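Q: I would like the atomic coordinates for the input below:
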Amino acid sequence: MSSRNMTLLIIVALLVWLGSNGLYVIKETERGVLLKFGEVVDPDLKPGLHWKIPFVNNVRKFDGRVLTVDSQPERFFTQEKKALIVDSYAKFRVSDTAKFYTATNGEVLRAMQLLSQRINDGLRNQVAIRTIQEVVSGERDQLMIDLQESLNDVARTELGIELVDVRVKRIDLPSDVSESVYRRMNAEREKEAREHRSQGQELAEGIRAAADREVTVIRANAYRDAEQIRGEGDAEATRVYAEAFNQDPEFYAFTRSLKAYQEAFSGEGNILLVQPDSDFFRYLKSPQGAE
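A: Take a look at the predicted model:
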């Protein structure tokens, strides 16, 4: 191989080495800073292809997307000095690459640890000024809003990150007090249930008494009306009988005698002792009932 070819190969190899070590790419999902002997000289590298001087410049890349830091559940005390276990998480992204690199050395895990500590401190302060009722339901949304507002400035100035959102996932009572709280809640619910049952029983007794009274009144009115109708019917029957019998008194006397004979001799072996000249045998002596 001639010296010319050797020189050409060396030049090509040098160009390849310079290209591989001098060119770099910043993706759309990345943020980066350009360093010169460890000092930040360009804090905001734009996405695309860039050039750096090997051995002089260095590039640190960070994830530019929204990241999540999931804090460990911590015990906080409310305004009444009651302990609560609060589990939370936060969404953040790098906003100031130079400050982020200076504060965390470009390590996302380090940034998450620092942010988690500040979130816990903020939650401790926010829970301490509220009651259990306010933390659990009454002002839970406001707590997260206040926490995000108070932490956002700190996160920007100290860590170079923007706090997108802070959320409380779960709020529990500590295991050492939850049992007593549950027992007290059960006792309160049982007391409330007994009160409701007694009120229901009292109302039911009132309804039964009113229904019984109404039934008695209805029966009395019905009996009165029935007796009145029965009396009117008996009176009408008596009037009809009287008019019928007045038309033929002799026939009426005859039918009454037949009925008396039927009732007197309805049984077997009956014995009847009467005077021979008794009116009982009036129509047996003569069909006309003559004396």
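
Q: from now on I want contacts and neighbour counts done on CA atoms only, so please keep to that.
A: Will do.

Q: tell me how many other residues crowd residue 186.
A: Close neighbours of residue 186, defined as other Cα atoms under 10 Å, add up to 12.

Q: quick one: it from residue 56, how far?
A: For residue 186, the distance to residue 56 equals 71 Å [Cα to Cα, to the nearest Å].

Q: are we agreed that residue 61 is in a strand?
A: Yes: counting by DSSP: H, G, I helix; E, B strand; the rest coil, residue 61 is found in a strand.

Q: nearest residue to it in space, please, no chain neighbours.
A: Distance criterion Cα to Cα, 6 or more residues apart in numbering; nearest residue to residue 61, sequence neighbours excluded, is residue 32 at 4.2 Å.

Q: show me the helices in the stretch 51-200 of the chain, by range?
A: Along the stretch 51-200 of the chain, the segments classed as helices by DSSP state H, counting those that start in this stretch run 97-104, 108-128, 132-133, 140-154, 175-247.

Q: out of those, deepest packed?
A: Stretch with highest mean neighbour count among the helices of the stretch 51-200 of the chain: helix 97-104 (a mean of 21; mean count of other Cα atoms under 10 Å).

Q: compute the inter-axis angle for it and helix 108-128.
A: Angle, helix 97-104 to helix 108-128, by axes from the mean of the first three to the mean of the last three Cα atoms, to 10 degrees: 80 degrees.

Q: counting contacts, what elements does helix 97-104 pack onto?
A: Helices and strands in packing contact with helix 97-104 are listed as strand 30-36; criterion 3 or more Cα pairs under 8 Å, 6 or more residues apart in numbering; DSSP states H and E.

Q: so what does the strand it packs on touch, helix or strand wise?
A: Helices and strands touching strand 30-36, by 3+ Cα pairs under 8 Å, 6+ apart, are strand 39-42, strand 57-63, helix 97-104.

Q: contact partners of the first one?
A: Contact partners of strand 39-42, identified using Cα atoms under 8 Å, 6 or more residues apart in numbering, comprise 33-35, 98.

Q: one more: stretch 133-150?
A: Contacts to stretch 133-150, defined as Cα under 8 Å, 6+ apart, come from residues 119, 122-123, 126-127, 163, 165-168, 171.

Q: how far off centre is that stretch?
A: For stretch 133-150, the separation from the chain centroid amounts to 21 Å (computed by Cα atoms, centre = their mean, to the nearest Å).

Q: with stretch 206-214 instead?
A: The chain centroid and the centroid of stretch 206-214 are separated by 37 Å under Cα atoms, centre = their mean.

Q: what's the answer for stretch 62-71, then?
A: Mean C-alpha position of stretch 62-71 versus that of the full chain (Cα atoms, centre = their mean) differs by 34 Å.

Q: what do you get for stretch 199-209?
A: Offset of stretch 199-209 from its chain centre (Cα atoms, centre = their mean): 30 Å.

Q: same check, this time on stretch 253-262
A: 86 Å.

Q: what residues of it count as buried?
A: For stretch 253-262, a neighbour-count test (16 or more other Cα atoms under 10 Å) marks 254, 257 as buried.

Q: likewise for stretch 75-91?
A: Buried residues in stretch 75-91, defined by neighbour count with 16+ other Cα under 10 Å: 75-78, 83-90.

Q: run this one through as well so I can compare:
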Amino acid sequence: MKDFSAATFGIVLALVVLLGLNCVVIINPGQAGVLSVLGKARDGSLLEGIHYKPPFISNVDIYDLTVQKFEVPAQSSTKDLQDLTASFAINFRIDPVQVVEIRRKQGSLQNIVSKIIAPQTQESFKIAASRRTVEEAITKRDQLKADFDDALGVRLEKYGVIVLDTSVVDLRFSPEFAQAVEEKQIAEQRAQRAVYIAREAEQEATATVNRAKGKAEAQKLLAETLKEQGGQLVLQKEAIEAWKQGGSQMPQVLVTGEGSAPIPLLFDLKETIGSKKG
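A: Presented below is the predicted three-dimensional model:
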């Protein structure tokens, strides 16, 4: 009889413990729970702490409220009808106030990503890409991202998803456009080279004109000097400088002509003597 009473007590105690475990749920920090009784979600999310729940007929779904990160691909056409493909890394978290509605309409976190975030990312990228050409999408990438962020934030907010940050992981365009960009860069480099050569030729032509003008001014000044008294001295000096620069031997005899403007006449004494002997 005592053994039966002990066994009964053990069974009752086990049932009490089991009942107690099924009557409470512990929600950890960074989590939120949704209580469902007989398959129907109750209003009001369960935040961190200990909460009571009806035993055996209820269930609590736990949602992670910490920051989640998923990479989502997207594809669109630009304003100039060029194909543009991108991949976005999206940081988000679930709004704890709307956890119950998320449970009722979307279900699990995986459903939120596949059924809400992925398609809304695609639509938001279409909006951002359609506002600019493919070249603008590349050169003004920050503006493309800003338009995408605005569109995605508005669309996901009504689903209880709060977008914290996005980043463009990859941005690709068609091979045809890539080739066109390369050809344009080559053409621009050639054009810049042509402009440089034209400027260089223009500067050389200007220098040639300036040199010609300087030479003409020098000749004019020399002519005016020769007209003045004492110009023969200039001629004599130039003749002597010419001998020095030419490396020829200095003449043995220097005879000046007669008249108002004598011109220096140069004779090699040795050659003159030799001609007389002959």
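
Q: TM-score them against each other, please.
A: The TM-score (TM-score structural alignment, normalised by the length of structure 2) is 0.68; 237 aligned residues with a Cα RMSD of 3.7 Å.

Q: still on that earlier bit, okay if I get the contacts of strand 39-42 of structure 1 as TSV plus distance to residue 114 of structure 1?
A: Output for the contacts of strand 39-42 of structure 1, formatted as TSV (distance: Cα to Cα, whole Å):
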residue	distance to residue 114 of structure 1
33	21
34	24
35	24
98	17
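
Q: next, count neighbours for the counterpart of residue 133 of structure 2 in structure 1.
A: Here residue 133 of structure 2 is matched to residue 131 in structure 1, going by TM-score structural alignment. For residue 131 of structure 1, the count of nearby residues is 17 (other Cα under 10 Å).

Q: now swap in residue 98 of structure 2 and tell me
A: By other Cα under 10 Å, 16 other residues sit near residue 98 of structure 2.

Q: mind listing what it touches?
A: Contacts of residue 98 of structure 2 (Cα under 8 Å, 6+ apart): 45, 160.

Q: cool, and the one 5 residues further on?
A: In this structure, residue 103 of structure 2 makes contact with 34, 41, judged by Cα under 8 Å, 6+ apart.

Q: so which of the contacts of stretch 133-150 of structure 1 comes closest to residue 60 of structure 1?
A: Distance to residue 60 of structure 1 across these (Cα to Cα) is lowest for residue 163, with 21.7 Å.

Q: pretty sure the closest one is touching residue 151, no?
A: Yes: Residue 163 of structure 1 is within contact range of residue 151, at 7.4 Å (criterion: Cα atoms under 8 Å).

Q: picking up where we left off before, how far away is the match of residue 133 of structure 2 from residue 88 of structure 1?
A: From residue 131 of structure 1 to residue 88 of structure 1 the distance is 18 Å (Cα to Cα).

Q: for residue 224 of structure 1, which of the helices and strands packed on strand 30-36 of structure 1 is the nearest?
A: Taking these one by one with Cα to Cα, strand 57-63 is closest: 96.6 Å.

Q: thinking again about what came up before, relative to residue 21 of structure 1, which of the helices and strands packed on strand 30-36 of structure 1 is closest?
A: Here strand 57-63 is closest among those (Cα to Cα), at 9.7 Å.

Q: can you give me the angle the closest one makes with strand 30-36?
A: On the basis of the same axes, to 10 degrees, strand 57-63 of structure 1 is oriented at 160 degrees to strand 30-36.

Q: so for residue 264 of structure 1, which of the helices of the stretch 51-200 of structure 1 sits nearest?
A: For those, the distance to residue 264 of structure 1 is smallest for helix 175-247, at 22.9 Å, taking Cα to Cα.

Q: for that closest one, name the packing helices and strands.
A: With contacts defined as 3+ Cα pairs under 8 Å, 6+ apart, helix 175-247 of structure 1 has no helix or strand neighbours.

Q: ok, then the element right after that helix?
A: helix 249-264 (DSSP states H and E).

Q: where does the helix or strand following that following helix end up in structure 2?
A: Next helix or strand after helix 249-264 of structure 1 toward the C-terminus (DSSP H and E): helix 282-285. On structure 2, no counterpart of helix 282-285 of structure 1 exists by TM-score structural alignment.

Q: residue 161 of structure 1 versus the closest residue to residue 108 of structure 1 other than its chain neighbours, what's the distance?
A: Spatially, and ignoring its direct neighbours in sequence, residue 108 of structure 1 is nearest to residue 62 (7.8 Å; Cα to Cα, 6+ apart). Residue 62 of structure 1 is 12 Å from residue 161 of structure 1, where distance means Cα to Cα.

Q: try residue 122 of structure 1
A: Residue 122 of structure 1 is 16 Å from residue 161 of structure 1, by Cα to Cα.

Q: next one: residue 258 of structure 1
A: Going from residue 258 of structure 1 to residue 161 of structure 1 by Cα to Cα gives 125 Å.

Q: ditto for residue 264 of structure 1
A: Separation of residue 264 of structure 1 from residue 161 of structure 1 (Cα to Cα): 123 Å.

Q: neighbour count: these two, which is higher?
A: residue 161 (22 against 12).

Q: so the more buried one sits against residue 98, correct?
A: No: at 10.5 Å, residue 161 of structure 1 does not count as touching residue 98 under the criterion of Cα under 8 Å.

Q: residue 163 of structure 2: neighbouring residues, count only.
A: Residue 163 of structure 2: 22 neighbours (other Cα under 10 Å).

Q: contacting residues around the closest residue in space to it that isn't next to it in sequence?
A: Once flanking residues are discounted, residue 163 of structure 2 sits nearest to residue 92: 4.4 Å by Cα to Cα, 6+ apart. Residues counted as contacts of residue 92 of structure 2 (Cα under 8 Å, 6+ apart) are 67-69, 161-165.

Q: same check, this time on residue 54 of structure 2
A: 22-23, 37.

Q: cool, residue 21 of structure 1 as well?
A: 52, 54.

Q: isn't there a helix covering it?
A: Yes: residue state for residue 21 of structure 1 (three-state DSSP) corresponds to a helix.

Q: tell me the counterpart of residue 243 of structure 2 in structure 1.
A: Per TM-score structural alignment, residue 243 of structure 2 is not aligned with anything.

Q: state the helix or strand in which residue 243 of structure 2 lies.
A: Per DSSP H and E: residue 243 of structure 2 is located in helix 231-246.

Q: how far does that helix sit from the chain's center?
A: Put simply, helix 231-246 of structure 2 sits 69 Å off its chain's centre (Cα atoms, centre = their mean).

Q: mind giving me the packing neighbours of the following helix or strand past it?
A: Using DSSP H and E, the helix or strand that follows helix 231-246 of structure 2 in sequence is strand 253-256. Where contact means 3+ Cα pairs under 8 Å, 6+ apart, strand 253-256 of structure 2 is packed against strand 264-267.
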